[in-house]
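*Asks:* this is the structure alone, sequence omitted:
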């Protein structure tokens, strides 16, 4: 298993993952990224009309292997 690090970028600024998580497949990495984004969205969407967040996945050598983003925009009319 390889260790991957999941850095969050949202309205609070960047949060760097110093611990990481050992995962085996791209599917596991994608599921973990989705869980992070959905958990953060659940908290932030209660208070804001616009949210843009992303998760950057790094491998143990520090190389970026994936970037996932989630955007929410509510326009009052």
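*Replies:* In hand now; what should we look at? Since the model is a prediction, treat every value here as computed from it, not as a measurement.
*Asks:* from here on, just use CA atoms for contacts and neighbour counts.
*Replies:* Will do.
*Asks:* name the element the most centrally placed residue in the chain belongs to?
*Replies:* For the chain, residue 55 is the residue whose C-alpha lies nearest the centre (Cα atoms, centre = their mean; 2.8 Å). Assessed by DSSP states H and E, residue 55 sits inside strand 50-59.
*Asks:* going by residue numbers, what spans are helices in the chain?
*Replies:* Using DSSP state H, the helices of the chain run over residues 26-44.
*Asks:* ok, back up a step: can you pull the contacts of the residue nearest to the centre of the chain?
*Replies:* Residues in contact with residue 55 (Cα atoms under 8 Å, 6 or more residues apart in numbering) are 6-9, 33, 36-37, 67-69.
*Asks:* got another, please set it beside the one above:
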């Protein structure tokens, strides 16, 4: 049986991002400047409406946040496409200050031609 990680030390098993103590530790380390991390929020828009991200995720670069936005698009398209002939998706990435920094959209259509 392994002992819990010491305060301020990350375990080899990463807890869910939404676990409050984990987020507090990441924010604490990032705010001290130990390594540059920024919080990005991923808002999802589709034909059913919008889902605004209230929690955000930490990434060390804009490129990583961009990759996450594209991964989100892929995952949602995979889940929604089998049930629909038209899927329109957009992921908008906001900074910690609320400014939109990036947007990625995907439109998928399907249908029998004959």
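*Replies:* Here it is on my side, so go on. Here the structure is a predicted model, which means the values were calculated and not measured.
*Asks:* could you get me the TM-score between them?
*Replies:* Once superposed, the chains reach a TM-score of 0.94 (TM-score structural alignment, normalised by the length of structure 1), with 77 aligned residues with a Cα RMSD of 0.9 Å.
*Asks:* buried members of the contacts of residue 55 of structure 1 into PyMOL, please.
*Replies:* Listed next is the PyMOL selection for buried residues among the contacts of residue 55 of structure 1, using 16 or more other Cα atoms under 10 Å:
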select buried, resi 6+7+8+9+33+36+37
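*Asks:* adding distance to residue 50 of structure 1, write the contacts of residue 55 of structure 1 out as TSV.
*Replies:* TSV is the format used below for the contacts of residue 55 of structure 1 (distance: Cα to Cα, whole Å):
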residue	distance to residue 50 of structure 1
6	22
7	20
8	17
9	14
33	20
36	18
37	15
67	20
68	17
69	14
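*Asks:* onto which residues of structure 2 does the strand holding residue 55 of structure 1 map?
*Replies:* Under TM-score structural alignment, strand 50-59 of structure 1 corresponds to residues 86-95 of structure 2.
*Asks:* circling back: distance from the strand holding residue 55 of structure 1 to structure 2 after superposition?
*Replies:* Compared with structure 2 after fitting, strand 50-59 of structure 1 has a mean deviation of 0.4 Å; criterion: mean Cα distance after the TM-score superposition for structure 1.
*Asks:* off-centre distance for that strand?
*Replies:* Averaging C-alpha positions (Cα atoms, centre = their mean, to the nearest Å) puts strand 50-59 of structure 1 4 Å from its chain's average.
*Asks:* counterpart of residue 112 of structure 2 over in structure 1?
*Replies:* In structure 1, residue 112 of structure 2 lands on residue 76 (TM-score structural alignment).
*Asks:* what is the burial count for its match?
*Replies:* For residue 76 of structure 1, the tally of surrounding residues (other Cα atoms under 10 Å) stands at 5.
*Asks:* ok, now how distant is it from residue 36 of structure 1?
*Replies:* Distance of residue 76 of structure 1 to residue 36 of structure 1, computed by Cα to Cα, to the nearest Å: 27 Å.
*Asks:* ok, now residue 68 of structure 1?
*Replies:* Per Cα to Cα, residue 68 of structure 1 is found 10 Å from residue 36 of structure 1.
*Asks:* contacting residues around residue 65 of structure 2?
*Replies:* Counting by Cα under 8 Å, 6+ apart, residue 65 of structure 2 has contacts 40, 59, 93.
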